[in-house]
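Participant: Have a look; sequence and predicted model below, questions after that.
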Amino acid sequence: MITVERLAKKFSMRGSSLTAVDDVSFEVGNGEICVFIGPSGCGKTTTLKMINRLIAPTSGRVLIDGQDTRQLDTVSLRRSIGYVIQQGGLFPNMTVEENICIVPKLLGWDKARYRKRAHDLMEMVSLDPGQFLSRYPRELSGGQQQRIGVIRALAGDPPLMLMDEPFGAIDPIIRASIQDEFLKLQKEVKKTILFVSHDLDEAVKMGDKIAIFQAGKLMQIDTPARILSYPANDFVRKFVGRDSEFRRLSLISASEVVRRDVQPARASSDVGSMSGFFGGSALIPVVDDDNRLVGSVNTNTIVERRGRMMEHIAEDFPFALETDDLRYVSTIMMKLKVDVVPCAAKDGSYLGVIDRLSISARLNEVPV
């Protein structure tokens, strides 16, 4: 656990004093990701750097599992904490393997152990060790460099990681895939992570907690759902924006609201047999004999309600997977002007449907 107690940092500048961090206190539990976010110059990066004493606090203290970091040797402290910065921060004159193995070597690991560690970590982030370990950073894409930067921070198996806008310099499409990959990795390694970001959507997606800073002060720290639903003050309310409820949809999976009592149509069924769906705008789920979702029929597009369901299936039919979030499902609803969307399991089997009423009811629940 990370415990920060009344942490402060003042910088002297030309005879005057600038307070960068002002009386900040919080706790982050073992295995949690806490994302620091706020306007430029709000103190989030300074706070992060005081955790491993890259910047010495003016006052206050940091406890790691109950131990005051002021009582620890600074070099040993930093070696025990993984650190990731924008663009990976790889040493250009070292191979990928040499970059990954820096901390394990400093910790005194034998060669066989640290080389195996590099090999295993490369596989964990879906990079072929045989193809990439001997390369230099200049031979990698930006996304590949960022993945190497993350696993380099993991190489010494630190319990704590600090990440300073690690995905900020990557284009949005690659960033989303790396975020997903990192969250999968986190489920395996279960590190305690403090993560600086400038992107609220990233904070909502990545964080078990979000800490919002303004002018050196901590405005609010809580779960993403509670911050979006119950902002502590006007600053937080403006920071999360008027679309905070829409952002909350990204925290809820389709599986949480799927209605499993709705019977699908068979591909060979008569359209007329599905008359119950025609009371509103819907994507009628269509399944095969193995109950696998094979299509959907948009009630808005059926002019004559006759014939077989298979004749009306859209070529590229939209549906929700149980792992999709409700923000994506709502986008389908808005785009196609429907109130009901089919939902399938990962293996393609039909689960049920998601409707607007279920989404509204879920949003009206008190977030944990």
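Facilitator: That came through fine.
Participant: Only C-alpha atoms from now on, for both contacts and neighbour counts.
Facilitator: OK.
Participant: What number of residues are in the vicinity of the closest residue to residue 224 other than its chain neighbours?
Facilitator: The shortest distance from residue 224 to any non-neighbouring residue, by C-alpha to C-alpha, 6 or more residues apart in numbering, is to residue 204 (5.4 Å). Applying other C-alpha atoms under 10 Å, we find 21 other residues in the vicinity of residue 204.
Participant: Which is the succeeding secondary structure element to the helix or strand where residue 204 lies?
Facilitator: Element membership for residue 204 (DSSP states H and E) is helix 200-206. Per DSSP H and E, helix 200-206 leads on to strand 209-214 as the next helix or strand towards the C-terminus.
Participant: Check which helices and strands that next one is in contact with.
Facilitator: Counting contacts by 3 or more C-alpha pairs under 8 Å, 6 or more residues apart in numbering; DSSP states H and E, strand 209-214 packs against strand 33-37, strand 217-222, helix 224-229.
Participant: what angle do that strand and strand 217-222 make?
Facilitator: 160 degrees (axes from the mean of the first three to the mean of the last three C-alpha atoms, to 10 degrees).
Participant: Now the top helix by length along the chain: buried residues?
Facilitator: Counting by DSSP state H, the longest helix found in the chain is helix 172-189. Of the residues in helix 172-189, those buried by neighbour count under the rule 16 or more other C-alpha atoms under 10 Å are 175, 178, 179, 182, 183, 185, 186.
Participant: just curious, which of those is nearest to residue 121?
Facilitator: residue 185 (9.9 Å; C-alpha to C-alpha).
Participant: Now the closest one: closest residue in space that isn't a chain neighbour?
Facilitator: residue 124 (7.2 Å).
Participant: Okay, one more to line up with it:
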Amino acid sequence: MFRHLFRLIWNKRKHNILFLSEILVSFLVIFAISSMLVFYYLNYIKPSGFEHERVWSISYTNPLKTKDRDTLATFYGQVKSALASVPQIEEVSFSSYNYPYSNSNSTSGFEYNGKKYNRVNFYQVDEGYDKTLSAKVVEGRWFKKEDRIMKSNPTVINTTLKEAIFGSQSAIGKLIGDDKAKIIGVVEDIKTAGDYWPAGQGMFKMLDSGSFEWIGTILIKVSDKADAAFESRLSKLLARTIPGSNIEIKHLTEMRESKNADTVIPVIICGIVAGFLIINVALGLFGVLWYNISQRRGEIGLRRAIGASGSSVASQLVTESLLLATLSIIVGSFFAIQFPLLNVFDLPSSVYFIALLLSILFIYILVILCSLYPGRQAAAIHPAIALHEE
């Protein structure tokens, strides 16, 4: 049977080129959309690694003209104490600009055992950062105040970097980088770029007294009683505590929604465009199949006249469509497989393979739906009328 079908397809190869082209284009579009959706979904289901609720960020400019480290450390130590004394504030932490959802990045790189690790997210924080964000330390410990004066250059890394370097082995006590940073803890991945993006490899360093000259972010965790009125009082307190500074207060909850919207909106737009394309392709497939039936009325009438049932005629047309779709899928899969092989866009191979399976399934469903009704119409052709027309 399949040999006969392939012979029919080959004999009508000029008429089938349009069908094959539409399926191939649809497959590649669905593969691209599926890859994007799978990538975002796999990241979305992973835990964020911290709690953004009731966490506010305070951006400020340094009003002090001095570069003396002791003066800076004393001044901002008083600022931190003033904020910590407010009943509605539970935790206070200084941070570099690349805190969660801040649209700011800082990367670094190093070499370990002859292997280079590039584009490692680099965070500079203080000892209160983990409590402010409710970060989870899975191995070792977080920073302490005493770490500021330690010569071992203590460092905390996230689980992604730990697994990339050490695998299942313990990372505590290991030295990494040219500065021989000593790993004292491993923290659960913190997704700073939004729910739909991976945390990536990350390392945390302790802020020293010289850092207060350039950092401009304070993270605070507030209580449930913190409302708009409290935010107004907090702004006035900061204006008195850091006079001459430009201060801006943001809520991480709102920043998260904005960050996620930056990802979701383009996906929705691409989905709408792809949806219109698929609808046009489906209408095109429907029209091509309908045209093929009208051109093969004599063949169908002859088959019905020699005893073929209506269901066998319909199943033949559906099977022919599926075989044509399979040929297009084989060609499309060749191009799709190049993405994980060439590591295009630096995405995990599992994303492409899942997207490939979803695309194949979608194309088969689309072809079956588009060929069912024309197949039923072909099955309803009366043999005497079809032969008479011929």
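Facilitator: Alright, I've got the coordinates. Note that the structure is predicted; figures quoted are calculated from it, not measured.
Participant: Could I get the TM-score for this pair?
Facilitator: Once superposed, chain against chain, the TM-score is 0.26 (TM-score structural alignment, normalised by the length of the first structure); 172 aligned residues with a C-alpha RMSD of 7.2 Å.
Participant: Using TSV, please lay out the helices and strands packed on strand 209-214 of the first structure together with distance to residue 104 of the first structure and mean neighbour count.
Facilitator: Formatted as TSV, these follow (distance: least, C-alpha to C-alpha, whole Å; neighbours: other C-alpha atoms under 10 Å):
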stretch	distance to residue 104 of the first structure	mean neighbour count
strand 33-37	24	27
strand 217-222	34	20
helix 224-229	35	22
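Participant: Leaving out chain neighbours, which residue sits closest to residue 286 of the second structure?
Facilitator: residue 370 (5.3 Å).
Participant: Quick check: the one you found touching residue 287?
Facilitator: No. Here residue 370 of the second structure lies out of contact with residue 287, judged by C-alpha atoms under 8 Å, at a distance of 9.1 Å.
Participant: Neighbour count for these two, which is higher?
Facilitator: A direct count of neighbours by other C-alpha under 10 Å for residue 370 of the second structure and residue 287 places residue 370 higher, at 23 against 16.
Participant: check contacts around the residue nearest to residue 286 of the second structure.
Facilitator: 282, 283, 285, 286 (C-alpha atoms under 8 Å, 6 or more residues apart in numbering).
Participant: Buried members of these into ChimeraX, please.
Facilitator: In ChimeraX, this line selects whichever of the contacts of residue 370 of the second structure come out buried by 16+ other C-alpha under 10 Å:
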select :282,285,286
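Participant: and of the contacts of residue 370 of the second structure, the nearest to residue 119 of the second structure?
Facilitator: Nearest member of those to residue 119 of the second structure, counting by C-alpha to C-alpha, is residue 282, at 43.3 Å.
Participant: my read: that closest one touches residue 368, true?
Facilitator: No. Applying C-alpha under 8 Å, one finds residue 282 of the second structure not in contact with residue 368, separated by 10.6 Å.
Participant: picking up where we left off before, reformat the buried residues of helix 172-189 of the first structure as JSON lines; add distance to residue 332 of the first structure.
Facilitator: Shown next, in JSON lines, are those (distance: C-alpha to C-alpha, whole Å):
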{"residue": "175", "distance to residue 332 of the first structure": "23"}
{"residue": "178", "distance to residue 332 of the first structure": "24"}
{"residue": "179", "distance to residue 332 of the first structure": "23"}
{"residue": "182", "distance to residue 332 of the first structure": "27"}
{"residue": "183", "distance to residue 332 of the first structure": "25"}
{"residue": "185", "distance to residue 332 of the first structure": "29"}
{"residue": "186", "distance to residue 332 of the first structure": "30"}
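Participant: Looking at the residues you listed, which is nearest residue 27 of the first structure?
Facilitator: Taking C-alpha to C-alpha as the measure, residue 186 is the one of the buried residues of helix 172-189 of the first structure closest to residue 27 of the first structure, at 19.2 Å.
Participant: buried stuff in stretch 365-382 of the second structure?
Facilitator: Under 16+ other C-alpha under 10 Å, the buried positions of stretch 365-382 of the second structure are 366-368, 370-376, 378-382.
Participant: can you put the helices and strands packed on strand 209-214 of the first structure in TSV and add distance to residue 358 of the first structure?
Facilitator: Putting these into TSV (distance: least, C-alpha to C-alpha, whole Å) gives the following:
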stretch	distance to residue 358 of the first structure
strand 33-37	29
strand 217-222	26
helix 224-229	18
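Participant: and of the ones you listed, who's closest to residue 24 of the first structure?
Facilitator: Comparison of those against residue 24 of the first structure by C-alpha to C-alpha identifies strand 217-222 as nearest, at 5.9 Å.
Participant: The closest one versus strand 33-37: what angle between them?
Facilitator: 140 degrees.
Participant: What helices and strands are in contact with strand 217-222 of the first structure?
Facilitator: Using 3+ C-alpha pairs under 8 Å, 6+ apart, strand 217-222 of the first structure is in contact with strand 16-28, strand 209-214, helix 234-240.
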